[in-house]
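>>> take this sequence and fold it.
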Amino acid sequence: MSTQGGSGPVPFVLPGPPPMRDTVEGWERWRVTRRDFMPAPRLSLAEWRLLSPRKKSLHDLHRSATHANLQLLQTPMADAVTKLLHGRVMTNALKHKPTTRAGVMVTGGGYQGKTETGCEILATFEDIWRELHRHLNPDAVPGARDLHVPVAYVQTPVTAKPKSLCKAILNFYGAQLHPRMDLPDLLRQVAASLHDHGTRALLLDDITRLRLHRADDQDTLDLIRAFMSMHVTLVLIGVDIPGSGLLREGRHDPDTGQVTFPPAQQSKVHGREATQTERRFDLVELDRFRYETDEEIAAWIDHLTGVEDQLRLLKAHRGMLTAGRMPEYLFGRTNGVVGLLERLVEDGCQEAIDSELECLTEPLLEGIAITLGDPSRDPGAGEIPDTPPTGSDTAAKDRPVKRKRPRNTVFDDHGPAASTGT
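So this is what the prediction gives:
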């Protein structure tokens, strides 16, 4: 269905609210619909002017939706994460030995696309895994058809405790929780849920919300390492994991890139003795773009080319984001952080449509402030990066402040109390 005809519902507004990935239903809905959005068709200014007023309005709305849903582009940094994470999850999923599965830690700064990249990699793995098993759970109990959930996505609670983390995992599966369940009971139910649903990868997002100066957080990290005995690949995603203290007990091997932890203190998992082997994680960084060497500059321009190709401005031209000073300007505004670039381009495109300029220029972008007031992110955990100031911000800061001339008070009437000296 096109935005150019008909009076029915517009096809680019997906039904219902955006899926929340921290439940089985939400994750499944996101996974199967993540590529369903259709961008607006490309129209020239002359073609747009031929549309009726209603069709112009619909097309403009479709263009705004396109700019608000820019595709996740693969970057050289994301290539390294994809290679490691997909390979690790697939290899572990094919293991039949009762050994501890090595996990993966994905680190990087805020707004660098760690969560979206990790979820996309695991969703692709799930697509392959489901097709391999004809969408049935290979570990289902004979005579039953347990819900098949190859990937579980859980956000680390802001104030994490062992019980709250277990409950967050069980809430993903929609498990019934008894209010009086103690930690061993919760741990056994987590292990049972992971096994019964055929879960192969458990993604714990925002893991650096743990503050290891708190005893509860230390216990939670110890519990997380115990999950590795449940035959799942543990994927931890967080901001600046090396600087967060999470690796304090770990030993980093520079040759392999692995971090080795001592075994967890949880003695039993799902009624069995936990394997007392060391827990291993591969640490990989999803870094921002750099702008120093020719290779780094070329990678940044390639990324801008991919972004530019998705834009639907009526006066856009080839090289709008990649020619002249624009690549350097965009890097200065965003520090090479893909999330900041996306926010700047999205808001800039909306301003270009509203102002009828229909093109991204440096003067237009100078008037766009990058605001990151996201209540779901924890600034204390580094999830919100600093944003470089615009040129107008710098000029305003450097401009001398004009002091207001004081008012002449000579002829003020201070009242009878003043004249009597009381």
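>>> going forward, measure contacts between C-alpha atoms and count neighbours the same way
Fine.
>>> who touches the nearest residue to G336 once chain neighbours are set aside in this structure?
Spatial nearest neighbour of G336, excluding adjacent residues (CA to CA, 6 or more residues apart in numbering): F289 at 4.5 Å. Neighbour list for F289: 296, 299-300, 335-338 [criterion: CA atoms under 8 Å, 6 or more residues apart in numbering].
>>> mind doing that once more with 7 Å?
300, 336-337 (CA atoms under 7 Å, 6 or more residues apart in numbering).
>>> quick one: the strands in the stretch 151-300 of the chain?
151-155, 201-205, 233-239, 251-252, 258-261, 268-269, 272-273, 279-285 (DSSP state E, counting those that start in this stretch).
>>> any chance you could map the strands in the stretch 301-422 of the chain?
Using DSSP E, counting those that start in this stretch, strands in the stretch 301-422 of the chain do not occur.
>>> could you also give me the structure for this next sequence, so I can compare it with the first?
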Amino acid sequence: MTPSPPAPPFVLPPDPADRQTADGWRQWRLHRHDFVPAPRLTRSEFTELSRREQALYELHREATHSNFPLQETPMSRAVAELMRARLRRGALKQNPTTRRGLIINGGGCQGKTETACEVAAAFEDSWLALHHQLHPGAIPGTRDLHLPVAYVQTPVTAKPKSTCKAVLDFYGVDHKRMDLPALIRAVRRHVHAHGTRVILLDDITRLKLHRLDDQDVFDLIKGFMDMSATLILIGVDVPASGLLRDAVRDPRTGDWVLPAPPAGTPASEGAETQHQRRFTQVHLGPFGYTSAAEVTAFTEHLMGVEDHLRLFDAAPGMLTCGDMPAYLHERTGGVVGLLECLIEDGAEAAIDSGEEQLTVELLDQIAISVEGLPNRDAAAGEIPLLPPRHPAPTVRPPVRNTVLDDRTSAVTLPG
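Alright, predicted model coming up:
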């Protein structure tokens, strides 16, 4: 008699780390790749497990479907490459000039935050290893906590003072009864004391512009750029938000150039230098579906999603063959966050119904819900618009899916 397969090991994932604090960011950075998906079992292998083992496996594969790994896309690859280069150059710069910033722009649920955090975490890993986990600028005889990256999510309906307080909360600093200049000075002091090389300001377009706050917002952005750290702004349509008021495009580089502060500007407002401040903007958009290259890129992404699913009757090509890629693009508009919501809910429905596979008919019964997305502010454009549902099949783009073609065939040489 063939012995039953061993019970699949499974430990419930810990509570999500709060990346908006130094301890939470560190916990997330160190354990961000720890989750192990459920092993692949056939239906017959599953039936051989004991009832307890079956219950554990069901829980494990549910956790697997709730923790899709971050997949690199052609769009996120371009963002990551530029961000990595910008972080390295900024961190290695020794003179007190302003570091060039980066704007990661795009619609809601495009993966901007996770892409930026992954790049920043990898940078921190390498920077800490380079300096043996110690702050290279610490005063001899002290043990200052070294925090190369500070991640801050802009509060909903934020103003400059609450944004500064969110930065100080990351460092665990008491900020009671401080005015804006004092808050900016405190932020600068802790950025320097902790050796911070990167400041991520997420959801920056939550900063609400009102007539009395416009100048404070502008001064805040300039002040953050003068802290010997590379400033990464993440948001929806940042240039049109007014946060970079009076900025102009450099025709040679495409950078957004902020004017230098007027002579005599107090240091508390962030005018340590008279250099112009520059932001490079990079856009993180959805998958397209109008060319063969775009179809191939989207299908390859679906292959990665399919590989993460643990459905007993899932056949190879379940998400990548036939009309399924075109259908999924039509349903989600190529937005990776909406695709994840649809597939996650679809996998749950497939298990509950006993169908154990994803089909167009099953997915057609599922409405993509974005209202309940955590920590998203619709007023700031962070909730994407859902593509319209069509009761009848629509005409598919006249492109052929080439992702499964034989790449070994002869190549026509240029004549």
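>>> still on that earlier bit, make a markdown table out of the strands of the stretch 151-300 of structure 1 and add mean neighbour count and distance to T33 of structure 1.
Formatted as a markdown table, those follow (neighbours: other CA atoms under 10 Å; distance: least, CA to CA, whole Å):
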| stretch | mean neighbour count | distance to T33 of structure 1 |
| --- | --- | --- |
| strand 151-155 | 22 | 16 |
| strand 201-205 | 24 | 20 |
| strand 233-239 | 25 | 23 |
| strand 251-252 | 15 | 39 |
| strand 258-261 | 20 | 35 |
| strand 268-269 | 18 | 36 |
| strand 272-273 | 10 | 39 |
| strand 279-285 | 21 | 28 |
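>>> in TSV: these, plus distance to G143 of structure 1.
Converted to TSV, those look like this (distance: least, CA to CA, whole Å):
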stretch	distance to G143 of structure 1
strand 151-155	23
strand 201-205	25
strand 233-239	27
strand 251-252	46
strand 258-261	40
strand 268-269	26
strand 272-273	25
strand 279-285	35
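>>> E346 of structure 1: which of those is closest?
strand 233-239 (23.9 Å; CA to CA).
>>> list just the nearest of the contacts of F289 of structure 1 to L202 of structure 1.
V337 (26.6 Å).
>>> mind telling me what element the residue nearest to the spatial centre of structure 2 is part of?
Centroid-nearest residue in structure 2: E114, 1.9 Å away (criterion: CA atoms, centre = their mean). Assigned by DSSP states H and E, E114 of structure 2 belongs to helix 112-130.
>>> and that helix, how far from structure 1 on average?
Its matched residues in structure 1 lie on average 0.4 Å from helix 112-130 of structure 2 after superposition (mean CA distance after the TM-score superposition for structure 1).
>>> which strands and helices sit next to that helix?
Packing partners of helix 112-130 of structure 2 (3 or more CA pairs under 7 Å, 6 or more residues apart in numbering; DSSP states H and E): helix 74-92.
>>> average distance between the helix it packs on and structure 1?
Looks like 0.6 Å for helix 74-92 of structure 2 (mean CA distance after the TM-score superposition for structure 1).
>>> which residues of structure 1 does that helix align to?
Matched against structure 1 by TM-score structural alignment, helix 74-92 of structure 2 falls on residues 76-94.
>>> stretch 332-351 of structure 2 too?
Counting by TM-score structural alignment, stretch 332-351 of structure 2 corresponds to residues 334-353.
>>> ok, now which ones touch F12 of structure 1?
Contacts of F12 of structure 1 (CA under 7 Å, 6+ apart): 37-38, 62.
>>> so where is stretch 36-51 of structure 1 in structure 2?
Residue span in structure 2 matched to stretch 36-51 of structure 1, by TM-score structural alignment: 34-49.
>>> run a quick neighbour tally on P327 of structure 1.
By other CA atoms under 10 Å, 20 other residues sit near P327 of structure 1.
>>> touching, it and L321? I think so.
Yes - if you go by CA atoms under 7 Å, P327 of structure 1 and L321 touch, sitting 6.3 Å apart.
>>> buried residues in the match of stretch 332-351 of structure 2?
334-353 (16 or more other CA atoms under 10 Å).
>>> just the ones of the contacts of F289 of structure 1 in helices?
Judged by DSSP state H, the contacts of F289 of structure 1 include W300 as members of helices.
>>> in the stretch 301-422 of structure 1, which spans are helices?
Secondary structure of the stretch 301-422 of structure 1 (DSSP state H, counting those that start in this stretch): helices located at 326-334, 338-354, 362-366, 391-398, 415-420.
>>> what's the closest of the ones you listed to L58 of structure 1?
helix 338-354 (12.9 Å).
>>> so what does that closest one touch, helix or strand wise?
Checking 3+ CA pairs under 7 Å, 6+ apart, helix 338-354 of structure 1 ends up next to helix 53-68.
>>> who's in contact with the helix it packs on?
3-4, 12, 39-40, 48, 311-312, 346, 350.
>>> same deal with stretch 247-267 of structure 2?
246, 271, 274-281.
>>> cutoff 8 Å now
244, 246, 271, 274-281.
>>> likewise stretch 231-240 of structure 2?
With CA under 8 Å, 6+ apart as the criterion, stretch 231-240 of structure 2 contacts 99-108, 112-113, 198-205, 224-225, 244, 380-382.
>>> distance of the residue nearest to W48 of structure 1 when sequence neighbours are not counted relative to L360 of structure 1?
In space, and not counting its chain neighbours, W48 of structure 1 is closest to K56: 6.7 Å by CA to CA, 6+ apart. Distance check for K56 of structure 1 against L360 of structure 1: by CA to CA, to the nearest Å, it reads 20 Å.
>>> more neighbours: which of those two?
Per other CA under 10 Å, whichever of K56 of structure 1 and L360 has more neighbours is L360, with 24 against 16.
>>> pretty sure the more buried one is touching Q350, no?
No - here L360 of structure 1 does not reach Q350: they are 9.9 Å apart, not a contact under CA atoms under 8 Å.
>>> just to revisit the earlier point, may I see the PyMOL selection of the buried members of the contacts of F12 of structure 1?
To isolate the buried members of these in PyMOL, using 16+ other CA under 10 Å:
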select buried, resi 37+62
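>>> among the contacts of F12 of structure 1, which recur in structure 2?
Mapped onto structure 2 and checked by both residues aligned by TM-score structural alignment, their matches' CA atoms under 7 Å, the contacts of F12 of structure 1 keep no contacts at all.
>>> dump the contacts of F12 of structure 1 into a markdown table; add distance to D393 of structure 1 as well.
Listed next are the contacts of F12 of structure 1 as a markdown table, based on distance: CA to CA, whole Å:
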| residue | distance to D393 of structure 1 |
| --- | --- |
| F37 | 36 |
| M38 | 37 |
| H62 | 32 |
